[in-house]
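Asker: Here's a sequence, model it:
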Amino acid sequence: MGIYEKLLTLQAKLKVPKGQYSDFGGYYYRSCEDITEAAKPLLLEVKAVLLLTDEIVVIGNRTYVKAVAKLIDTESDGVVEVDGYAREDESQKGKDVAQITGSCSSYARKYALNGLFALDDAKDADALPPVQQPAEKPAGKVTSHQLAQLQALAKQKGVAVDSIVAGYKLNSLQDMDTKQWAQTMNSLRKRADAQ
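Answerer: The predicted structure is shown next:
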């Protein structure tokens, strides 16, 4: 079996469910670690090795992490490789430089692995290539589940829901949109719990 037959086998057999949940974005996704863990037994089966490497590259005036996912055939030394890119933010609240680069590396590696193993992330919030900026979507209405999450967190933090409604000049909490909900949840998470 040549390297491309091995890759075909991996692409056909590799199943990686989206088992991670983003509270902030409200969507399910798969992580880089999910993909590599699911691939290990299949790599052993087809006698291939997966190597992941990172490199910092500058494109224009932006800094990116370029990840390379290499599939190496242990029987023939054949190699197939795919690149993935993710852009580093200038800064992210609560993260130091190493953490920013680390999370950027994880995204870039995930994109490279998705390309190599033909995994579809089309429904993920982070599915667009990082070089493109996703178009701003109009905010939708929050769900009853999201409202319950907000109310529970507000109570935990000692924040009156009426003050949130007044802050956004809404008639009621049910008039909140998803953008306002995300901003409020972020703000509440940063507060200390009520005594």
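
Asker: C-alpha only now, for contacts and for neighbours.
Answerer: Fine.

Asker: quick one: secondary structure of Asp120?
Answerer: The three-state label given to Asp120 by DSSP: H, G, I helix; E, B strand; the rest coil is coil.

Asker: One more, so I can put them side by side:
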Amino acid sequence: MNLCEKVQKIQNVLNVKKSRHNEFGNFQYRNLEDILKEYKKISKEYGLLLWFDSEPVRIGESNYIKATCYVKDVETDDILTSSAYAKEPPTPKAKMDESQCTGSATSYAKKYAFNNLFLLDDSIDPDSNQNVDNGAPANEATIKTIEELCKKHNVNVQELYKRRKIKGTPTALQAALILNKFKKDFGDE
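Answerer: Next comes the predicted model:
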């Protein structure tokens, strides 16, 4: 079995539940440690070595951490890689110093580099056919999170809703897309 076939086998069996809960954003998630714990359970039988590399990069006016996930077949020395970026916040987040923010961005980038390589996905692709708005309203905790994030990042919530053609309360899907945008733009979990 070659490296691509081994990775494909892992892609088909690796399942990591979102067993952690974020009180602030009211959502379930999994962290890098959860993912690696499950990966280690199955990778040994395929003879794969996994490691990460990370580096700071400047893109435009912003600092990012670029993480690369490497998987090497110990029998053939063949290597596959995947990279992902996480934006560092311009100022440290509440209760975090600068090094903790960099560490958080590094973990986040590593998680997504791994997810890309092994096809773990955290959200519905906005362009997929699964992304259908059933009209269900967003819950109060989600709306409150959006309002708090708008305040934190000096975004006018009414203008945000207007740009997204939301009249009144956003649907659950609209709210999820807004939260994904904050996560992408500002690194908010």
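
Asker: Relative to Leu188 of the first structure, how far out is the nearest residue to Asp177 of the first structure once chain neighbours are set aside?
Answerer: Excluding the flanking residues, the one nearest Asp177 of the first structure by Cα to Cα, 6 or more residues apart in numbering is Lys141, at 4.4 Å. Look at Lys141 of the first structure and Leu188 of the first structure: by Cα to Cα, to the nearest Å, they are 19 Å apart.

Asker: So if I had to pick from these two, which one is more boxed in?
Answerer: Taking other Cα atoms under 10 Å, Lys141 of the first structure and Leu188 do not tie; Leu188 has more neighbours (19 against 15).

Asker: And the top helix by length along the second structure, how far out from the chain middle?
Answerer: If you go by DSSP state H, the second structure has its longest helix at helix 98-118. Mean-position distance between helix 98-118 of the second structure and its chain equals 8 Å (Cα atoms, centre = their mean, to the nearest Å).

Asker: quick one, strands of the second structure?
Answerer: Under the criterion DSSP state E, the second structure contains strands at 20-22, 27-29, 48-59, 62-73, 79-87.

Asker: between these, which one is nearest to Ile143 of the second structure?
Answerer: Set against Ile143 of the second structure and scored by Cα to Cα, the strands of the second structure come closest in strand 27-29, at 12.6 Å.

Asker: quick revisit: will you turn the strands of the second structure into a markdown table that also has mean neighbour count and distance to Cys4 of the second structure?
Answerer: A markdown table is the format used below for the strands of the second structure (neighbours: other Cα atoms under 10 Å; distance: least, Cα to Cα, whole Å):
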| stretch | mean neighbour count | distance to Cys4 of the second structure |
| --- | --- | --- |
| strand 20-22 | 11 | 31 |
| strand 27-29 | 14 | 28 |
| strand 48-59 | 14 | 11 |
| strand 62-73 | 20 | 9 |
| strand 79-87 | 20 | 8 |
